[in-house]
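J.: Following is a predicted model, sequence given first.
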Amino acid sequence: MRFERLLSNDRITRLRLLRQLMGLGSYLMFLAPGLLAVHWGWTAFGYGGLFALVATALVVNAGFFIAIRSGYSQRFRDATLLAPQIVVALALALVTMHYMRPEARGVMLMLYVAMFFFGIFGLTTRQFLRLAVLAVASYAGLLVYEFGGYAQHTPMFRLELLHLVALVMITVWLSFIGGYFAALRQKLADRKDALKDALAQVKELSERDELTGVHNRRHLMRALERERQRASRVGATFSVAILDIDRFKQFNDVHGHQIGDEILSGFCVRVQQCARELDVLAREDVEEAFGRYGGEEFLLLLPHTPLAGALRCLERIRTDVEATPFHTSAGPMQVTFSAGVAEFRPGESSANLLARADAAMYGAKRDGRNRVAAARDDGARVGQLE
């Protein structure tokens, strides 16, 4: 639990910290061979010197950890501080090898090369090659420093020269391979993001009505069920309204389906604009609460709204729709709608709630259309509100 608190809640920062801790683990892995080298007398320092190097590595890594954890590293282009961490690791390995006898230097040289593998997490081939040049030049400088005053035809120097040639070949090879894998990893990440966006778009399209752009029946049923569960859980209430455009078939028969489509789209825009202006819906997302239920029928959810408030809300929408004709390619069209409203009752299913609202809507149709009606068993009258 304490380790979880140490890491960030941010997914990206958490991932960077885990990689940084992996780098720290690489230092600890070579502690065992370092202890053996000291024990066998293959180093110019004792246990104190070894632990001083380890302590230095821990302090430096703690600094990198704090820089990443605090967000300070985000001001740099490479927020992971990957290249600086590798450079520091190479420097510590170089110091360690300087104090190693030839019998143990080959093992430490493995640590020197192993640091390159962490570049796979994000370095490009060009960055890899820069590090390779730095690593080779640093090791060559170490050899010049150590053998500058000695004969260079000795077996020891030839062995170190062989190490240097091998280092050049391995680091260059790792640079191209590491760069390739880093590029592949980035490509996969980009494709993953593209797929995620595509899936989100498909999901959005699957829940949108193609003609009007508002949410379709599938989305509305999910939203209704969520609202029903919430109301049941906290003991709240909400209402549902089913709106049906009056005499919509006549628009299609007389003016054609294109005009009918324009009226459907215009109706959605009008209802959404009016709903956003209502106090009862001001705190809610109208885009989520309204949609096409089917044909010329629409559904409006009114969260935290009892029946009386829902009736006033629908009446204001009805008045607004009736007051201003719709602009179509065939000229202005007078449009009205009838609506049925039902308030959620504790323990009631979504299907029963919709059935009561639907029955109220048909009651409004029978009573002359262009009116808002409440479900009869809600105790409210059916008819046009004044």
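T.: Cool, the structure landed. Numbers count the residues shown, from 1 in each chain.
J.: C-alpha only now, for contacts and for neighbours.
T.: Fine.
J.: Skip the chain neighbours and tell me the closest residue to His257.
T.: Residue nearest to His257 in three dimensions, not counting chain neighbours: Phe251, with 7.6 Å by CA to CA, 6 or more residues apart in numbering.
J.: Then Glu343?
T.: The nearest residue in space to Glu343 (CA to CA, 6+ apart) is Ser239, at 4.2 Å.
J.: That neighbour: which element?
T.: Using DSSP states H and E, Ser239 sits within strand 238-245.
J.: starting at the chain centroid, how far to that strand?
T.: 35 Å (CA atoms, centre = their mean, to the nearest Å).
J.: And stretch 20-35, by the same measure?
T.: The mean C-alpha position of stretch 20-35 is separated from the chain mean by 34 Å, CA atoms, centre = their mean.
J.: Show residues contacting that stretch.
T.: The contact list for stretch 20-35 (CA atoms under 8 Å, 6 or more residues apart in numbering) reads 47, 50, 54, 57-58, 61, 64-65, 107, 111, 118.
J.: Are we agreed that Leu21 is in a helix?
T.: Yes - under DSSP: H, G, I helix; E, B strand; the rest coil, Leu21 falls within a helix.
J.: how much does the host helix or strand of Val269 deviate in direction from strand 238-245?
T.: For Val269, the element it lies in under DSSP H and E is helix 257-276. Helix 257-276 and strand 238-245 are oriented at 150 degrees to each other (axes from the mean of the first three to the mean of the last three CA atoms, to 10 degrees).
J.: Can you name every helix or strand that helix 257-276 contacts?
T.: Packing partners of helix 257-276 (3 or more CA pairs under 8 Å, 6 or more residues apart in numbering; DSSP states H and E): helix 248-255, helix 279-282, helix 286-289, helix 307-323, strand 326-328.
J.: Could you give me the buried positions within that helix?
T.: Buried residues in helix 257-276, defined by neighbour count with 16 or more other CA atoms under 10 Å: 259-264, 266-268, 270-272, 274-276.
J.: go on, stretch 128-141?
T.: Buried positions in stretch 128-141, judged by neighbour count with 16+ other CA under 10 Å: 128-129, 131-132, 135-136, 139-140.
J.: how many other residues sit next to Ala55?
T.: For Ala55, the count of nearby residues is 12 (other CA atoms under 10 Å).
J.: Second structure for comparison follows:
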Amino acid sequence: MQTAADREAKLQRHRLRMTLLSVANTSLQSVIIGLYAWAGEVGWSVAWRFFLVGAGSSAMFALIIWRGLNLRLKDPGLLLPQIALSVLIQLLFLVLAPKLWVLFLVAVLVTYNFAMMSFSARQFTLAWLLVGAASALALFAARGRFGHFGTSGVSIAILWLFFFLCIRQLTAIGTQFSSLRTQLSEKNKQLSASLERIQELASHDDLTGALNRRSFMQLLADERARAQRAGQPFCIALLDIDHFKTVNDRFGHLIGDAVLKEFCAVAAASIRVTDRFARYGGEEFMLLLAPSTSSDVARVATERVRQALEAHDWDRIAPGLRVTLSAGVSQLAPDESVEQLVRRADEALYAAKDAGRNRTVVA
């Protein structure tokens, strides 16, 4: 299992990788400016100054992250200061080299896209307003000195190369988002599986896999409400494994647990599709026989479970082991509560035990 330290180390490697990508992007832009200087569009000083300031500042951030100094900061990703400084540098050189103003404005737009990695809605709005104001100031400061690229084949090729590199940067951002979407989708799948497992554990008995008492009683209350609306009867059966304490004393509690699980498997194979089965507590189990089930039908269904249990081969769990059950059946009476219904089934169960066990009694 990945620890918090492992996650932080992985995140730190990602921060360093993204910052080094910024160094590479700024260096490539310096190359583009250098190509324009070679083509005679601007002076060479613009290219090397941009490289020193742009790539140098990005390299400074990379060094801070590499040394782990960013971990002491409130924003260890340093995304906001990196974006802010990069935008300021681009707009500064727009003023210094207004003939290449299109390059610097496009670079600002590409840099701004990196904000999508972690900016909140409020930060996006603030960044939009600040970048808009800063770009307006830069364009105003450079007014009257704007030019345009030459139309020679070399100038057009350099412009295409710049465009191609910008697309590459946007592709890198898109790749990051694609990776995040994939991770999020996988996390959602894991979360859904975990929630299903939690719901399973909350509603089912962990030993036998049958419904637990809490979920069964809720199911019983819902069925009572439905029966009262529709005027249709239903029945419950309270089942108790005969002399289960003797099974534990004679064969041990591990065999006792095996008996409980095997009993549930036998019962589940014997009941109707519409019936619901639950562990009521200890060696007691409950059947909900619905909908529109009369006490006669409920008795037959419960007897089917009892007979299947009696005929089951228990020797494969423990030689000499025999398991039977006693059952009490009750049908919901008009205006009867769930507690009263269960109490009558319990009374019928005790009547079955008093009559010699291994039988079904209807209240």
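T.: Arrived safely. For clarity, every value in this text was computed on a predicted model and none was experimentally measured.
J.: Need the TM-score between these chains.
T.: For this chain pair, the superposition-based TM-score is 0.54 by TM-score structural alignment, normalised by the length of structure 2; 221 aligned residues with a CA RMSD of 2.9 Å.
J.: Can you tell me which of the buried residues of helix 257-276 of structure 1 is closest to Val202 of structure 1?
T.: Using CA to CA, Cys268 comes nearest to Val202 of structure 1 of these, at 22.0 Å.
J.: what do we get in structure 2 for that closest one?
T.: Residue pairing (TM-score structural alignment): Cys268 of structure 1 is matched to Cys264 of structure 2.
J.: Also Phe326 of structure 1?
T.: Per TM-score structural alignment, Phe326 of structure 1 is aligned with Trp314.
J.: which ones are touching that match?
T.: Contact analysis of Trp314 of structure 2 by CA under 8 Å, 6+ apart lists 320-323.
J.: can you map out the helices along the stretch 1-150 of structure 2?
T.: Along the stretch 1-150 of structure 2, the segments classed as helices by DSSP state H, counting those that start in this stretch run 4-38, 44-50, 56-66, 79-96, 101-113, 121-141.
J.: SS state for Phe285 of structure 2?
T.: Look at Phe285 of structure 2: counting by three-state DSSP, its state is strand.
J.: That one maps to what in structure 1?
T.: Phe285 of structure 2 maps onto Phe298 in structure 1, with residues paired by TM-score structural alignment.
J.: Tell me, how many residues neighbour the closest residue to that match other than its chain neighbours?
T.: Counting by CA to CA, 6+ apart, Arg292 is the residue found nearest to Phe298 of structure 1 once chain neighbours are left out, at 4.4 Å. By other CA under 10 Å, 26 other residues sit near Arg292 of structure 1.
J.: again with Lys187 of structure 1
T.: Residues contacting Lys187 of structure 1 under the criterion other CA under 10 Å number 12.
J.: Equivalent analysis for the one 5 residues further on, please.
T.: Each residue near Lys192 of structure 1 was counted by other CA under 10 Å, and the total is 12.
J.: Look up how far Ala198 of structure 1 lies from it.
T.: Distance of Lys192 of structure 1 to Ala198 of structure 1, computed by CA to CA, to the nearest Å: 10 Å.
J.: again with Leu354 of structure 1
T.: Counting by CA to CA, the gap from Leu354 of structure 1 to Ala198 of structure 1 is 33 Å.
J.: The two - which one has more neighbours?
T.: Remark: of Leu354 of structure 1 and Ala198, Leu354 carries more neighbours, 22 against 12, as counted by other CA under 10 Å.
J.: Trace the more buried one over to structure 2, please.
T.: If you follow Leu354 of structure 1 across to structure 2 using TM-score structural alignment, you land on Val342.
J.: nearest to Ala172 of structure 2, of the helices of the stretch 1-150 of structure 2?
T.: Of all the helices of the stretch 1-150 of structure 2, it is helix 4-38 that lies closest to Ala172 of structure 2, at 9.2 Å by CA to CA.
J.: The counterpart of Arg228 of structure 1 in structure 2: how many residues sit nearby?
T.: Residue pairing (TM-score structural alignment): Arg228 of structure 1 is matched to Arg224 of structure 2. By other CA under 10 Å, 22 other residues sit near Arg224 of structure 2.
J.: residues contacting Arg224 of structure 2?
T.: Arg224 of structure 2 makes contacts with 332, 338, as judged by CA under 8 Å, 6+ apart.
J.: Return the set of buried residues in the helix or strand harbouring Arg226 of structure 1.
T.: Element membership of Arg226 of structure 1 [criterion: DSSP H and E] is helix 217-234. Within helix 217-234 of structure 1, the residues that qualify as buried are 217, 219-220, 223-224, 227-229, 231-232, counting by 16+ other CA under 10 Å.
J.: With stretch 169-185 of structure 2 instead?
T.: Buried residues in stretch 169-185 of structure 2, counting neighbours by 16+ other CA under 10 Å, are found at 169-170, 173.
J.: Equivalent analysis for stretch 159-168 of structure 2, please.
T.: 159, 162, 165-166.
J.: Now it on structure 1. Mean distance?
T.: Comparison of stretch 159-168 of structure 2 with structure 1 after fitting gives an average deviation of 2.8 Å (mean CA distance after the TM-score superposition for structure 1).
J.: Identify all contacting residues around that stretch.
T.: Contact with stretch 159-168 of structure 2 is made by 28-29, 32, 103, 107, 110, as judged by CA under 8 Å, 6+ apart.
J.: If we use 7 Å, what do you get?
T.: For stretch 159-168 of structure 2, the external contacting residues (CA atoms under 7 Å, 6 or more residues apart in numbering) are 32, 110.
J.: how far is it from where the chain is centred?
T.: From the chain centre to the centre of stretch 159-168 of structure 2 is a distance of 38 Å (CA atoms, centre = their mean).
J.: same check, this time on stretch 272-283 of structure 2
T.: Worked out by CA atoms, centre = their mean, stretch 272-283 of structure 2 lies 32 Å from the chain centre.
J.: now swap in stretch 353-362 of structure 1 and tell me
T.: Remark: stretch 353-362 of structure 1 is offset 40 Å from the chain centroid, using CA atoms, centre = their mean.
J.: still on that earlier bit, did I read that right, the residue nearest to Phe298 of structure 1 in a strand?
T.: Yes - using three-state DSSP, the assignment for Arg292 of structure 1 is a strand.
J.: Contacts only, for it.
T.: By CA under 7 Å, 6+ apart, the contact set of Arg292 of structure 1 is 209, 214-217, 298-299.
J.: in the stretch 1-150 of structure 1, which spans are helices?
T.: Here the stretch 1-150 of structure 1 has its helices, by DSSP H, counting those that start in this stretch, at 2-6, 11-29, 31-39, 47-69, 82-98, 102-114, 125-147.
J.: how about those, which one is nearest Ala282 of structure 1?
T.: Nearest to Ala282 of structure 1, of all the helices of the stretch 1-150 of structure 1, is helix 11-29, at 33.6 Å by CA to CA.
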